[in-house]
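Enquirer: coords below, sequence missing:
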């Protein structure tokens, strides 16, 4: 299973949205290296998930720069999850995720975990300073659906002044993904937004999107375990 998700740093004002189509200019930031660190519980977990079809006319967060991690599920049509992380929190987030691995594991893959492990992982994820947006594709053609979802991800990341987008590599779709991302980055005027396709074991940030996408496609109980992380569900 593959899942697409975006995580955002918890906003200081719970009434201020992350997404906006009025991005603030700012210099590109380098991705923080993986170093020792600790993770702190995220605040403001009481807000309900909003179902939206667009994010126009919302206010941008000044000075906030984020990195997006995308994975997808194909269990019930295409569903993409995008997890956005503030670069200042990235090292601690990677550290916390790596600490979840069992001996011999290269990565966290939710389809291969036991239910007890899934519950423990979900509990830890809800302490991270991240947010996830779900993108549900309407089109049944997988190529059209994937292109629409990725374009929507780029639009939201552009509004959030993101500097980097990392997507789980799907070899059969890699060429098409790069073409879609190239068009979307230029359509939204964000040439400084870099994008990369990576294997799951190469980037722990992808594991959050994988877990959230898996839970979202399951029953209400599993969806509820990651609900505190989900800030919006978009149909694209």
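Expert: Structure's in. What do you need? Quantities reported herein were computed from a predicted structural model and do not represent experimental measurements.
Enquirer: Could you use CA atoms for every contact and neighbour count after this?
Expert: Fine.
Enquirer: ok but residue 179 is inside a strand, no?
Expert: No. Residue 179: not assigned to a strand; according to DSSP: H, G, I helix; E, B strand; the rest coil it is helix.
Enquirer: ok, now how distant is it from residue 122?
Expert: 34 Å (C-alpha to C-alpha, to the nearest Å).
Enquirer: Which stretches in this protein count as helices?
Expert: 87-98, 115-125, 142-159, 174-187, 205-216, 220-226 (DSSP state H).
Enquirer: Just send those back as JSON lines, with distance to residue 69 too.
Expert: As requested, these are exported to JSON lines (distance: least, C-alpha to C-alpha, whole Å):
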{"stretch": "helix 87-98", "distance to residue 69": "11"}
{"stretch": "helix 115-125", "distance to residue 69": "14"}
{"stretch": "helix 142-159", "distance to residue 69": "10"}
{"stretch": "helix 174-187", "distance to residue 69": "14"}
{"stretch": "helix 205-216", "distance to residue 69": "5"}
{"stretch": "helix 220-226", "distance to residue 69": "16"}
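Enquirer: Point out the most buried one among the ones you listed.
Expert: Of all these, helix 205-216 has the most neighbours on average by mean count of other C-alpha atoms under 10 Å, namely a mean of 30.
Enquirer: ok, now which ones touch residue 77?
Expert: 137, 140 (C-alpha atoms under 8 Å, 6 or more residues apart in numbering).
Enquirer: do residue 138 as well
Expert: Per C-alpha under 8 Å, 6+ apart, neighbours of residue 138: 145, 235, 236.
Enquirer: If we use 10 Å, what do you get?
Expert: 77, 78, 79, 144, 145, 148, 149, 235, 236 (C-alpha atoms under 10 Å, 6 or more residues apart in numbering).
Enquirer: so residue 101 sits right up against residue 108, yeah?
Expert: Yes. Residue 101 is within contact range of residue 108, at 6.3 Å (criterion: C-alpha atoms under 10 Å).
Enquirer: Now for the two: what residues contact both?
Expert: With C-alpha under 10 Å, 6+ apart as the test, residue 101 and residue 108 both reach residue 121.
Enquirer: So between these two, which is more surrounded?
Expert: residue 108 (23 against 14; other C-alpha atoms under 10 Å).
Enquirer: pretty sure residue 164 is touching residue 197, no?
Expert: No. Here residue 164 lies out of contact with residue 197, judged by C-alpha under 10 Å, at a distance of 11.2 Å.
Enquirer: Give me the more crowded residue out of these two.
Expert: Using other C-alpha under 10 Å as the criterion, residue 164 and residue 197 rank with residue 164 on top: 24 against 16.
Enquirer: for comparison:
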């Protein structure tokens, strides 16, 4: 797949990591659409800060475009859960043949943690170190990052908001309750849950066809 993958998170009762796959040929028009959704003076669209009317407008524009989104979810300590979900995500990005992974930055230290998980996953899967380009951006640096931000918020909110983004969501990977895994890892830092050990995708939400 000739695509770039853009990643953001949301944390409510469960931890969500959302990956938006955008075909390379669609990157320029998608970015233009997202920039066009900014209000005057805004540097970015931040879904949490938007009004409900704005949220509905943004989602309506997103579902008009050929986007594929995957949602990774788990329950447990935030950092440990993110690590498990990121390993699953990287393994799937490799399987899909995507060329580039862009993750919303959470600061230097946490970005370093992400890079460690990415490199570790590439090594465990025996993938060439250059098999996947990856980097962290601030959200204002690439409008494509606003897409997983919007989907993560809606999916986490549930109800009508989740229904609105269902046409975009092709797969949901639920890694379940990770409290036990996190406890084992704390006792033995080398005992990481390998990529591919989550149960797999849940049934497609209704409306995906």
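Expert: Structure's in. What do you need? Just so it is clear, the structure is predicted and the values come from calculations on it, not from any experiment.
Enquirer: Need the TM-score from the superposition.
Expert: Overlay of the two chains. TM-score (TM-score structural alignment, normalised by the length of structure 2): 0.79; 172 aligned residues with a C-alpha RMSD of 1.1 Å.
Enquirer: returning to that earlier point: with distance to residue 170 of structure 1 as added columns, please give the contacts of residue 138 of structure 1 in JSON lines.
Expert: Formatted as JSON lines, the contacts of residue 138 of structure 1 follow (distance: C-alpha to C-alpha, whole Å):
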{"residue": "77", "distance to residue 170 of structure 1": "16"}
{"residue": "78", "distance to residue 170 of structure 1": "14"}
{"residue": "79", "distance to residue 170 of structure 1": "14"}
{"residue": "144", "distance to residue 170 of structure 1": "15"}
{"residue": "145", "distance to residue 170 of structure 1": "15"}
{"residue": "148", "distance to residue 170 of structure 1": "16"}
{"residue": "149", "distance to residue 170 of structure 1": "15"}
{"residue": "235", "distance to residue 170 of structure 1": "22"}
{"residue": "236", "distance to residue 170 of structure 1": "20"}
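Enquirer: count of neighbours near residue 141 of structure 2?
Expert: Neighbour number of residue 141 of structure 2 under other C-alpha under 10 Å is 12.
Enquirer: To which residue of structure 1 is it aligned?
Expert: Per TM-score structural alignment, the equivalent position to residue 141 of structure 2 in structure 1 is residue 202.
Enquirer: what's the answer for residue 166 of structure 2, then?
Expert: By TM-score structural alignment, residue 166 of structure 2 lines up with residue 227.
Enquirer: Does its match touch residue 132 like I think?
Expert: Yes. If you go by C-alpha under 10 Å, residue 227 of structure 1 and residue 132 touch, sitting 9.4 Å apart.
Enquirer: Now the common contact residues for those two.
Expert: residue 212.
Enquirer: before we move on, back to that, closest one to residue 66 of structure 1 among the helices of structure 1?
Expert: Taking C-alpha to C-alpha, helix 87-98 is the member of these nearest to residue 66 of structure 1, at 6.2 Å.
Enquirer: The closest one aligns to what range in structure 2?
Expert: Going by TM-score structural alignment: helix 87-98 of structure 1 matches residues 24-35.
Enquirer: For residue 150 of structure 2, see how far away residue 70 of structure 2 is.
Expert: 13 Å.
Enquirer: what do the two both touch?
Expert: Joint contacts of residue 70 of structure 2 and residue 150 (C-alpha under 10 Å, 6+ apart) are residue 18.
Enquirer: Just to check, the match of residue 141 of structure 2 is in contact with residue 108?
Expert: No. The criterion here is C-alpha under 10 Å, and residue 202 of structure 1 misses it with residue 108 at 11.3 Å.
Enquirer: mind checking how far the residue sitting furthest away from the middle of structure 2 is from residue 149 of structure 2?
Expert: Here structure 2 reaches farthest from its C-alpha mean at residue 187, the gap being 28.5 Å by C-alpha atoms, centre = their mean. Using C-alpha to C-alpha, residue 187 of structure 2 is found at 34 Å from residue 149 of structure 2.
Enquirer: Ok, residue 43 of structure 2 next?
Expert: Relative to residue 149 of structure 2, and taking C-alpha to C-alpha, residue 43 of structure 2 is found at 15 Å.
Enquirer: How about residue 50 of structure 2?
Expert: Applying C-alpha to C-alpha to residue 50 of structure 2 and residue 149 of structure 2 gives a distance of 12 Å.
Enquirer: Now which residue in structure 1 aligns to residue 92 of structure 2?
Expert: By TM-score structural alignment, residue 92 of structure 2 lines up with residue 156.
Enquirer: Make sure its match is actually in contact with residue 162.
Expert: Yes. In this structure, residue 156 of structure 1 is within contact of residue 162 by C-alpha under 10 Å, at 8.8 Å.
Enquirer: in terms of contact, does residue 122 of structure 1 touch residue 216 like I think?
Expert: No. Under the criterion of C-alpha under 10 Å, residue 122 of structure 1 makes no contact with residue 216, lying 11.9 Å away.
Enquirer: Contacts only, for the residue nearest the centre of structure 2.
Expert: By C-alpha atoms, centre = their mean, the mean C-alpha position of structure 2 lies nearest to residue 18, the distance being 2.3 Å. Applying C-alpha under 10 Å, 6+ apart, we find residue 18 of structure 2 in contact with 5-10, 69-73, 85-86, 89, 103, 147-153, 155, 169, 172.
Enquirer: Residue 160 of structure 2 now?
Expert: 154, 166.
Enquirer: Relative to residue 48 of structure 2, how far out is it?
Expert: Distance from residue 160 of structure 2 to residue 48 of structure 2, by C-alpha to C-alpha: 16 Å.
Enquirer: what's around residue 96 of structure 2, how many residues?
Expert: 13.
Enquirer: Please look at it and residue 68 and confirm they touch.
Expert: No. Counting by C-alpha under 10 Å, residue 96 of structure 2 stays clear of residue 68, with 11.7 Å between them.
Enquirer: Pull up the overlap in contacts between the two.
Expert: The contact lists of residue 96 of structure 2 and residue 68 share residue 21, where a contact means C-alpha under 10 Å, 6+ apart.
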